[in-house]
Each structure stands twice: as C-alpha cells, then as structure tokens.
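Colleague: coords please:
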Amino acid sequence: MQRLGTGIGWRPEIADAVERMPGVDWVEVVAENVCPAHLPESLRRLRERGVTVVPHGVSLGLGGAERPDEGRLRALAERAEALGAPLVTEHIAFVRAGGPLTASDRLEAGHLLPVPRTRDGLDVLCENVRIAQEALPVPLAVENIAALLSWPDEELTEGQFLYELADRTGVRLLIDVANLHTNHVNQGEDPAKALAELPLEAIAYVHVAGGFERDGVWHDSHAHPVPRPVLDILTDLASRVRPPGVLLERDENFPDPAELEHELEAIREAVLRGGAGDEKLGGGVRRSVNAGGVNRSDSGGGVRRSVSGGGAEGDGMRGAEDTGADGVGPRDGGGRVGPREGEAARDTRGARQRLALGQTALLSALVAGTPAPQGFDRVRLGVQARALAAKRADVVAKVAPELPVVLGSGYRAAFLAYAQRHPMRGGYRRDAMEFVESLLLAGRPQDAAARRELRAWWRERSGPAPRHHRPAVRAARAARRVLLGR
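Modeller: Got it, this is the predicted structure:
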C-alpha cells in the first residue's frame, strides 16, 4: 500500500490555506463535489506539486439492498482517473431504500446510515463491494461509519464484520477512529476490542475528526476540534500498526489555518506516541482467530491466520505468501485487490429482499413518520430523525443559498415543517425545488414580494412542461401554471 503520510480534507472554503499549509502530504476530496472535466484550480496546483488527491465517495450506498448503480460507479471511476488517484474510498452504509425490491417509493436518507451486522447484511455488502471493485480502475477502500442507533439482533461485532468483509473481498479499509469513538459513546462499543479484531494489514488510511456530545449522544459533526479520546484511539491503532496515511476531516465551521495546522501536529504526535515500526506495516502481525475474537501476537514474519468457529463457512484465510505484497489479497494486472480463493459465489436474492424490507422500514420511520420497526430504540430513532431533518435544512441552504435570504429567519421552520410531510426522494437540489413548489402552491410566504422572488427563482431552474395528457400530468401542468403565475 502506498505511503500517504499526513493529509487534510480539501474543501473549497480552505483551499488557499491547504495549499500554503506545511507538512500536508496528501488531500482527500468529496468525489461528488468535483467535476472531472473542470477540476478546481487549487486541486490542479496541488497535483502539479506532487500532492496525492484521493476521491472520497458519499452516495454509492454499498451497504444498501440494491446492487451499486452503474452510473454512480462510472462517475467515481472518472474522478479517480481525472485526479490520478492511487485508490478511491466509500462508506459501509446505506443511503436510500425502497424501490423495486419492496414495491414502494424510493426514499433518500441524505445521510450515511448503518448496515445491520448480520449474515444477510454481510453477504449483500460483500457482493456489492465486488461489483464496485470490478468497475473501478484503482483499488477500493471502505470506511466504518458513525451511528446514532443500532440494529436489533446483530450477529457480529464491528471488528468481526470488517474482518470478514476484508477477508472475503480483499477490499481495503479506511478506519475512522472518530467513528469508533462515536460508537463507543452511543452504543457502548469498545474501540480497543474493535481494533484488536481488525485485519490491520488491510488498512489503507485513517480518518480523524471532531464532534460534540449532547444529552449523552455523540454527534460526529466534522465541525469541532478533535478531542483527546479520538487521538488516544489513534495512538492505540498506531501501537498495533503504522498506518499508511492519516487524514484530518473538517467540513464546516472552519477555524484559522493556524488551528488546523495545530490539529495536524497533534495527529502526528498521536501516531508517534503509538510507536509502531515500519516492520509491523510490512506484515509483521500474526493472528489466531476463534469464536471469541482475535488473539494477536507480533512477529517478524508475514500475516498468518488460523480460524476456528469465527469465520464464515468456506472462507479461505491464507498466509501472506499467497497474497499481494501488502497481505490483503491477490491482484490482477492493474494492481487491484481481488477476493480470496475459496470464497464461493453466493445467491444473495433472498438476503437482498430481507435487507430491503428492513432498511425501507427503518428509513421510512426516520423520514416519513411511519411506526418504528420492532426492536429499535425509539428515543434514538427520534434523535436520528431530527438530525436527518436538520441536515436536510442545512444542505438545502448551501445548495440554494438564495432561499434563506428570501425567507429570512423563517427559512428553517418552514423547511422543517415541509420535511415532516415530504420525504426526500432525490438529491438536495431536487429537494430545494420541491420545497419552493410546496410553498408557492400553498400561497406562501405571505409577503407578496418574497413570493415573487421565489417564483422567479423556481422559474429559472424548472424545465419545460411535459406534453402528455394523463390525469396526473394534467394536474402537474395545472400546478406548474400556478407556479408560473399564469
């Protein structure tokens, strides 16, 4: 695995500061926020200086019940090629549900939601990861996410789930230590136990980020300084293996560049305190896996494993002599990591159907107000539902900044009222359009000048009316005439 070093998440708001920041070896960019044909000049300059740029996807939904969308995979591949990236990354999460598998309307979360750590969830995720690996021109790494809630009747711990995923697919892991801290506070999960169970030789790099605690719930905000407990988990990880790269994530509420530099230095110091030598990164970790978890001992040899009771049937866990140079699986001619031998193809149709029903019921409860599925913590569901609605309001305000200006202080209350009745069924830009449509069709806002501004905004962004005569289309055209003021 390529040594990346210390990096920071590239965002337009801090682009100039990142270019001037000393000691930045690489950057990560949200894949969906860049156009391959029109890369930001700041990223072009960084690449010309030899700074590695890694695209980080947020919308693929590899943990969803459906197979990955071919168009989204093509878009991710295009960004990897345009940026000359050594790998691409995504999340172990689902972001949408419904559709053909459940014969229901498709719902969008607008957020990364946790996958159930069950055999069904693992089988579907493994197949989706393999599909993505085949479609991408460079290796894929997947990230553990932060969760406000957990699924009932889970069969695996986070460490076991990630271990089997990496072993069955050869996928690399992006370990977010801030998310391990989040799950410790919110779910009582032990970060040290999760790290002990991970296939450390599969780690591509590490995320570090800040958050805040409110009413006993940790919110992974990416808008606050990195707290000491997160740095301590990074030190624990670095005591087990020297990570190929560590990256600071900050998405909003950006501080002065000097404060970001101070956080980067704290991250370097946390890794140094861990003190893992280069020989450990090269594969000097020997494991014995049993039903109770991972027993770890260090040696100077390659990665060797024996399994009894803890792995899936038929999983061929092999030694480093049978894998690629970094010990994470065989490679094809393009340097991509493939599944291990002995991993048989599985029929996931039943698993996909069951997973689809569960994920749709959960997402519907979160965004459409349907009853909570059995076994879920209703209090936590309420926290998550409010967080999703608040995020929708915040992101719509960013993609359509004119709306908070026109609506003033009433924007947020109006949007949250809209969100309670209208689940998101497309992207955030469509969400903004439908929000404005709902206001105008209801004769709001009361101020005539504000209504005129909103109508003009909507007209500039709406397409031509369809030429059909079905009743639903005639109703839509009637609504359009209202919106156009005709």
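
Colleague: going forward, measure contacts and count neighbours with C-alpha atoms only.
Modeller: Noted.

Colleague: what's the helix or strand harbouring residue 46 packed up against?
Modeller: Using DSSP states H and E, residue 46 maps to helix 41-48. When contacts are defined as 3 or more Cα pairs under 8 Å, 6 or more residues apart in numbering; DSSP states H and E, helix 41-48 sits against helix 15-20, strand 52-56.

Colleague: mind listing the helices for the stretch 1-150 of the chain?
Modeller: Ranges of helices in the stretch 1-150 of the chain, per DSSP state H, counting those that start in this stretch, are 15-20, 41-48, 70-83, 119-135.

Colleague: what do you get for the stretch 151-300 of the chain?
Modeller: With DSSP H, counting those that start in this stretch as the criterion, the stretch 151-300 of the chain has helices spanning 158-169, 177-187, 191-197, 228-240, 257-274, 278-281.

Colleague: report the buried residues of the third one.
Modeller: Read that as helix 191-197. Neighbour-count burial for helix 191-197 flags 191, 194, 195, 196, 197 (criterion: 16 or more other Cα atoms under 10 Å).

Colleague: distance from the chain centre to the lengthiest strand in the chain, please.
Modeller: The longest strand of the chain (DSSP state E) is strand 104-113. Offset of strand 104-113 from its chain centre (Cα atoms, centre = their mean, to the nearest Å): 14 Å.

Colleague: so what touches it?
Modeller: The set of residues external to strand 104-113 that reach it, using Cα atoms under 8 Å, 6 or more residues apart in numbering, is 58, 61, 91, 93-99, 145, 147, 360, 363-364, 367, 388, 391-392, 423-428.

Colleague: just the buried residues from those, in ChimeraX please.
Modeller: Those of the contacts of strand 104-113 that count as buried under 16+ other Cα under 10 Å are selected in ChimeraX with:
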select :58,61,91,93,94,95,96,97,98,145,147,360,363,364,367,388,392,423,424,425,428
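
Colleague: tell me the centre residue of this protein?
Modeller: Ranked by distance to the mean C-alpha position of the chain (Cα atoms, centre = their mean), the top residue is residue 91 at 3.7 Å.

Colleague: could you also give me the structure for this second sequence? I'd like to compare it with the first:
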Amino acid sequence: MPTSLAPFSGFGLGLRPPHYEAILASPQPVDFFEIISENFMIDGGRPLLVLDRVRADYPVAMHGVSMSLGSPDGPGTDYLRRLHALMTRIDPLWVSDHLCWTGVNGRNSHDLLPLPLTEEAMATVCRHIDRVQTFLQRPLLIENPSTYVTFAEDTYTEWGFLSELCRRTGCYLLLDLNNVFVSAHNHGFSAQTYLNGLPLERVRQMHLAGHSQGETLLIDTHDAPVPDGVWALWTEVAPRLSHAAVMIERDDEIPPLSELLSELDTARRLASDVVYA
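Modeller: Just a heads-up that it's a prediction; the model follows:
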C-alpha cells in the first residue's frame, strides 16, 4: 500500500446538484470539487455523467459518510467494492471519511454517531482503517467529528485519539474547523489546544462551514455561511497549513453558486493576508 499522499494546496467547493448546470456551463474559479462518495456509488445515471464531465476539468476529492469505522463490523465488502470502482473511475485526490460509526448489523442510521475515545475503540478503528487502506491501496483521510456527548470511559482527548490513529495506521487527516469550533463550545475545551495537539503535517484537506445555535449546544448543520469564529480559527491555523486544500462545505439551505464562490474568495484572502504578512 502507498504510504504517502502528496499535498495539494487548492481552494474548492462541494459538488452539489443545484450547481450542476452552472458548473458545466462555464469554467469556475475553484481548484477542486469534493463529492459525497455514496451519491455516486451507482451503476449509471445523470450524477455519474455530470461527475465525469466535472472530473475532465477539475481534480476531485471523495468524501464518504457511511464507512462506519467505529462500528464493530466496519465497512462491508460490497461497500468497499463500490467505493473502489468509483475511485478507479475518477482517480481522486484522496478518499476520506469520519471518525464515527453510522450503523450496526447492516442497518445504517444515516448519522455520524460518536464513539468512546478508549483503547478498545482505538483498536477497532485502526483495524478498519488498515483493512480499508489495504483494500483501496491508498491512505485514507479521517475527519474529526462534531460531538454533543462525551463518555465517562474516555481515556484519550479527541486530538490525542486522532494523532494516535495517524501514528498507528499511517492515515491522514481532514480537519473540519467548524467541527472543532462546535465541539470546543459544546464541551468547554480550547480550540487552540485541540489544533496544537494534532499532527498538522498529516492534514491534507480542511472544511470550512457554518452551524446553528441550539438551546445550549451548537449544532453542526452545514446550512449557514462560515461564521466569524470559524474564520478566526482559519486565520490562526492557515500559516501552518499552507500545504493543505481547503473548501467551503454547505449541505443544506444551499445558496446560489456565486455566494459560495464569494466565501471561497474570503478564505483565499484571509490565507494570503496571514501567510504573506
């Protein structure tokens, strides 16, 4: 299995159906697009035709939501075969998924569920990452989750858990700054401590997104513009992550493409201001 993954320092967007027509109609000022892998793990149809046309003009990253690395069973063989087929079709920048579990006994909750940060969970996740990386013959990127509960059994911090995953499996990281902001607020830890505890040299991609205010917790809804607090984290960490790609992530209340391109311009400008200051 390849043990290294070359950096790619572009600025991108998620490929979403409301924007298909505009993206295909004319070149867009983006360096890459990210897809939700499961939306394209199909035998045919318009989504794959659109993806083929987009891939002819832009690099593409694959981002999954159903690998369930924290569940006892992990991803099924059929899932991995379909994922591998899509990967072979488009030759992505990388393949990523989340530090979470999504189901058990063949049932998918369609939610990114938290797992206890224990040595038992570490062994389970490492076993599944090793299996997937061997199957795909490439390293995975693992995304930090947004969480709303912790477990009394936890023996790792989340940043310590992710760091150890990288050390044991050779995986890389997808750093979601909105998730760091949300979890730091919900659990009362320092976002700066979290970022300082990660092996930032293993980060290959970042997400910038928005969230919603619940009664007491922040909720990772991906349905709003990037807020000031997340932009502030981006400004802080950008000088140390010039080797990584960054994208604006929006999954609900999707605005016109022009609005997301404006946010992407803000990400570029803030990065330039702090890197070249």
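
Colleague: before we move on, the earlier item: which residue in the second structure aligns with the residue nearest to the centre of the first structure?
Modeller: With TM-score structural alignment as the criterion, residue 91 of the first structure lines up with residue 98 in the second structure.

Colleague: check whether its match really touches residue 145, as I assumed.
Modeller: Yes: if you go by Cα atoms under 8 Å, residue 98 of the second structure and residue 145 touch, sitting 6.6 Å apart.

Colleague: follow-up on the earlier one: mind listing what the residue nearest to the centre of the first structure touches?
Modeller: Applying Cα under 8 Å, 6+ apart to residue 91 of the first structure gives the contacts 57, 58, 61, 62, 112, 142, 143, 144, 145.

Colleague: what residues of the biggest helix by length in the first structure count as buried?
Modeller: In the first structure, taking DSSP state H as the definition, the longest helix is helix 378-399. When burial is assessed from 16+ other Cα under 10 Å, helix 378-399 of the first structure yields the following buried residues: 381-382, 384-389, 392-393, 395-397.

Colleague: nearest to residue 7 of the first structure, of these?
Modeller: residue 395 (25.3 Å; Cα to Cα).

Colleague: how about the closest one, nearest residue that isn't a chain neighbour?
Modeller: Closest residue to residue 395 of the first structure apart from its sequence neighbours, by Cα to Cα, 6 or more residues apart in numbering: residue 428 at 7.0 Å.

Colleague: mind checking how far the one you found is from residue 62 of the first structure?
Modeller: Remark: distance between residue 428 of the first structure and residue 62 of the first structure (Cα to Cα, to the nearest Å) = 20 Å.

Colleague: now swap in residue 277 of the first structure and tell me
Modeller: 33 Å.

Colleague: got it, and residue 360 of the first structure?
Modeller: To residue 62 of the first structure, residue 360 of the first structure is 15 Å away according to Cα to Cα.

Colleague: residue 190 of the first structure contacts residue 177, doesn't it?
Modeller: No: the criterion here is Cα under 8 Å, and residue 190 of the first structure misses it with residue 177 at 11.7 Å.

Colleague: more neighbours: those two, which one.
Modeller: The residue with more neighbours, out of residue 190 of the first structure and residue 177, is residue 177; 27 against 16, by other Cα atoms under 10 Å.

Colleague: my guess is the more buried one contacts residue 233. True?
Modeller: Yes: here residue 177 of the first structure reaches residue 233: they are 6.2 Å apart, a contact under Cα under 8 Å.

Colleague: which of the helices of the stretch 1-150 of the first structure sits most buried?
Modeller: Of those, the one with the most neighbours on average (mean count of other Cα atoms under 10 Å) is helix 119-135, at a mean of 21.

Colleague: contacting residues around that helix?
Modeller: For helix 119-135 of the first structure, using Cα under 8 Å, 6+ apart, the contacting residues are 62-65, 67-68, 73-74, 77, 92, 115, 139-140, 155, 161, 165, 168-169, 171, 336, 338-339, 346, 348, 351-352, 354-355.

Colleague: buried ones among the residues you listed?
Modeller: For the contacts of helix 119-135 of the first structure, a burial check counting by 16+ other Cα under 10 Å picks out 62-65, 67-68, 73, 77, 92, 115, 139-140, 161, 165, 168-169, 171, 336, 338-339, 348, 351-352, 354-355.

Colleague: what about the helix holding residue 46 of the first structure, how far off from the second structure?
Modeller: Mean deviation of helix 41-48 of the first structure relative to the second structure after superposition (mean Cα distance after the TM-score superposition for the first structure): 2.2 Å.
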